[in-house]
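> For reference, the sequence and a predicted model appear below.
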Amino acid sequence: MKKWFIGFILLIAVAVLAACGGNDNEESGDTTDQGTETKEIQFGATAGPYSDMITKAIKPGLEAKGYTVKVVEFSDYIQPNNALDNGDIDANLFQHTIYLENFAKQNNMDLTALISVPTAPMGIYSEKYTSLNEVEDGATIAIPNDPTNAARAFNTLQDEGLITISESADPLTVSEKDIVANKKNLEFQPIEAGQLPRAIESADLSAVPGNFALAASMDLLSALALENMLDPYRNIVAVKAENEDSQLAQDIQAVVESDEFEKIIDEEFAGFGKPTWMK
């Protein structure tokens, strides 16, 4: 009888402790409204418009899904992928697909593009002309000296009717040698992309990539023409390939595909070109 009584007391004590433990969990604040554990993530970006895009258009949507989001800013185009590869951050937003694929291949990384986002396009700017119709014969135009951005400049000039590119040329690798007609006899001046905003003062025209234009406090909508950007040049959210199908990846895609995301883009990022899937 004594053994039975002691056993009964122990059983009651265990039940009371279990109940207390359950109450502690409910009051601890470690759960969201959906009953799932809070998830802390690090989202990397270069300082500027894409860091702002995460903060204004992506972070709120992820927080509504139960995540705690820290935006990590970088000052170069090397460290964001290094940090993603070694697990210091969970995703990044700063680069287009071509850059990601080349960087990953050269550095033996297994990174992948998750979804493309609206991107600041290259623009043709001028302090001399107010319209491309005014461009004179023999006008000078500063263009990027790297092959990827130079191709974007040539494609934009063709779209505006200033040059004609060979039909056999790959749009992603177009160079000056692919030009078959140059009706204004434009003189191309290749310079480092970061110097193109300043080149507006010395050249008749300057083809400035959107990120450098914004860094120089230029208004995208003041361009004489904006690039009809090919999707491989649009910036993407990148993750490690092993996490491509993770819950976080699915939630990031859902946020970027939401109506609220597009509304914020329209309100806060004027002039940004939208990827094909958004159109």
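Right, received. Where do you want to start? Predicted, not measured: the structure shown is a model, and the values here were computed from it. Residues are numbered from 1 along each chain as shown.
> CA only for contacts and neighbour counts going forward, please
Noted.
> and the helix or strand containing A45, how far out from the chain's middle?
According to DSSP states H and E, A45 maps onto strand 39-46. With Cα atoms, centre = their mean, to the nearest Å as the basis, strand 39-46 stands 13 Å off its chain's centre.
> Check which helices and strands it is in contact with.
Judged by 3 or more Cα pairs under 8 Å, 6 or more residues apart in numbering; DSSP states H and E, the packing partners of strand 39-46 are strand 67-74, helix 79-85, strand 91-96.
> The same query, at a cut-off of 6 Å, please.
Strand 39-46 sits against strand 67-74, strand 91-96, with contacts defined as 3 or more Cα pairs under 6 Å, 6 or more residues apart in numbering; DSSP states H and E.
> nearest to G61, of those strands?
strand 67-74 (9.0 Å; Cα to Cα).
> Give me the contacts around the closest one.
38-47 (Cα atoms under 6 Å, 6 or more residues apart in numbering).
> Repeat the analysis, applying 10 Å as the threshold.
32, 37-48, 50-52, 54-55, 58-63, 79-80, 83, 88-89, 91-92, 94, 248, 251 (Cα atoms under 10 Å, 6 or more residues apart in numbering).
> Please compare the first structure with the one that follows:
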Amino acid sequence: MMKTVLKWVLLATLSLGLVACNDSKEPKEEKHTVIKVGATPVPHAEILEFAKPFLKAKGYELDIVEFTDYVTPNIAVDEGELDANFFQHLPYLEEFNKNKHTHLVKTVNVHLEPMGLYSKKIHSLNELKQGATIAVPNDPTNESRALDILVKQGLLSFKDVQFKTVVDIQDNPKNLHIKELDAPQLPRVLDEVDAAIINTNYALAANLNPLKDAIVIESKDSPYANIIVVKAGNENTPYIKALNEVLNSEVMKDFIAKKYNGAIIEAF
């Protein structure tokens, strides 16, 4: 009888030991070592390519997936096919979330493709006379964006609307005339107006550099800065924090300044 009892005690002990052994060998969750980011080719994918070795030093491989549209990379992040994307600004993201019922969030600003106010007649805003004419783009987003530059300089104030237009002006102490034109025409009318607010791509085509030639450019806190976007809940993961750190580093700031020579500027 004693031998039988001892036998069962021994078997129970062995079973418990095996369970403990198995528990200790449960597979641990693998570290997220590949960061998959969707981006449009220029300058976004170029910036990410430069970031690769710095992320490698932090233990992460960067897999860049290029897109030429503005819808697919957001859907891919929301569905978990991408860890992040880099192509858009915050107003676009907010409108996208509202219309597509996605759950995407901004993590950090990276760069700004700045609008600037240019003139062949004045060299500073102090020279802007009563009744001066300023040309702006006439499409909704860019017109509102251009008018925001004038608001920042205290030249105009507006009603509280999502996208500003000339009909929304409340205060206009210098009685400025705002001339709405197609964005590509703006560099060509600089001889005809006192100043024009021009998108960077059209400014560059006219040999205008935002950093050197603009009287005023958008500030770095512009809502139109290009941002890193992730699915809500992933913004504090170690791999996204590593991505943010590299893209907001001093070495990245230097790269953007040298590579793009003022066509785009860092926004962090």
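Okay, I see it. If you're wondering where the values come from, they're calculated on a predicted model, not measured in any experiment.
> related to what we said a few turns ago, okay, the strand holding A45 of structure 1 sits on what stretch of structure 2?
Mapped onto structure 2 using TM-score structural alignment, strand 39-46 of structure 1 spans residues 33-40.
> Can you point out the buried residues in the matching stretch?
By 16 or more other Cα atoms under 10 Å, the buried positions in stretch 33-40 of structure 2 come out as 35-40.
> With distance to N97 of structure 2 added, can I get the residues you listed in JSON lines?
What follows is these, written out as JSON lines (distance: Cα to Cα, whole Å):
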{"residue": "I35", "distance to N97 of structure 2": "23"}
{"residue": "K36", "distance to N97 of structure 2": "21"}
{"residue": "V37", "distance to N97 of structure 2": "19"}
{"residue": "G38", "distance to N97 of structure 2": "17"}
{"residue": "A39", "distance to N97 of structure 2": "18"}
{"residue": "T40", "distance to N97 of structure 2": "19"}
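> Name the nearest of those relative to I198 of structure 2.
After measuring the buried residues of stretch 33-40 of structure 2 against I198 of structure 2 - Cα to Cα - the closest member comes out as T40, at 22.3 Å.
> Would you check that that closest one makes contact with N85?
Yes: shown here, T40 of structure 2 and N85 form a contact pair, counting by Cα atoms under 10 Å, at 9.0 Å.
> Need the overlap of contacts for the two.
Residues touching both T40 of structure 2 and N85 (Cα under 10 Å, 6+ apart) are 64-67, 73.
> my guess is T119 of structure 1 meets K274, correct?
Yes: counting by Cα under 10 Å, T119 of structure 1 touches K274, with 6.7 Å between them.
> Find the residues that touch each one of the two.
229, 231, 234, 265.
> Which among those count as buried?
For the shared contacts of T119 and K274 of structure 1, buried by 16+ other Cα under 10 Å: 229, 231, 234, 265.
> I'd like the residues you listed laid out as JSON lines, including secondary structure and distance to N23 of structure 1.
Shown next, in JSON lines, are these (DSSP: H, G, I helix; E, B strand; the rest coil; distance: Cα to Cα, whole Å):
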{"residue": "M229", "secondary structure": "coil", "distance to N23 of structure 1": "55"}
{"residue": "D231", "secondary structure": "helix", "distance to N23 of structure 1": "52"}
{"residue": "R234", "secondary structure": "coil", "distance to N23 of structure 1": "49"}
{"residue": "I265", "secondary structure": "helix", "distance to N23 of structure 1": "43"}
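> got TSV for the residues you listed, with distance to I163 of structure 1 too?
Formatted as TSV, those follow (distance: Cα to Cα, whole Å):
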residue	distance to I163 of structure 1
M229	17
D231	22
R234	23
I265	32
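> which of those residues lies closest to W4 of structure 1?
I265 (70.1 Å).
> just the helices in the stretch 51-200 of structure 1 please.
Here the stretch 51-200 of structure 1 has its helices, by DSSP state H, counting those that start in this stretch, at 59-64, 79-85, 97-106, 147-159, 196-199.
> Out of the ones you listed, which gets nearest to D24 of structure 1?
With respect to D24 of structure 1, and counting by Cα to Cα, the nearest of these is helix 59-64 at 23.7 Å.
> how big is the offset of the closest one relative to structure 2?
Mean deviation of helix 59-64 of structure 1 relative to structure 2 after superposition (mean Cα distance after the TM-score superposition for structure 1): 2.0 Å.
> coming back round to it: separate out the buried members of the shared contacts of T40 and N85 of structure 2.
Among the shared contacts of T40 and N85 of structure 2, the ones that count as buried by 16+ other Cα under 10 Å are 64, 66-67, 73.
> what about stretch 120-138 of structure 2, start to end distance?
With Cα to Cα, to the nearest Å applied, stretch 120-138 of structure 2 spans 21 Å between its terminal residues.
> Can you check what angle separates the longest strand along structure 2 from strand 84-89?
Taking DSSP state E as the criterion, structure 2 has its longest strand at strand 104-112. Going by axes from the mean of the first three to the mean of the last three Cα atoms, to 10 degrees, strand 104-112 of structure 2 is angled at 70 degrees with respect to strand 84-89.
> one step back: CSV please, covering the helices and strands packed on strand 39-46 of structure 1 and showing distance to A213 of structure 1.
As requested, these are arranged in CSV below (distance: least, Cα to Cα, whole Å):
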stretch, distance to A213 of structure 1
strand 67-74, 18
strand 91-96, 15
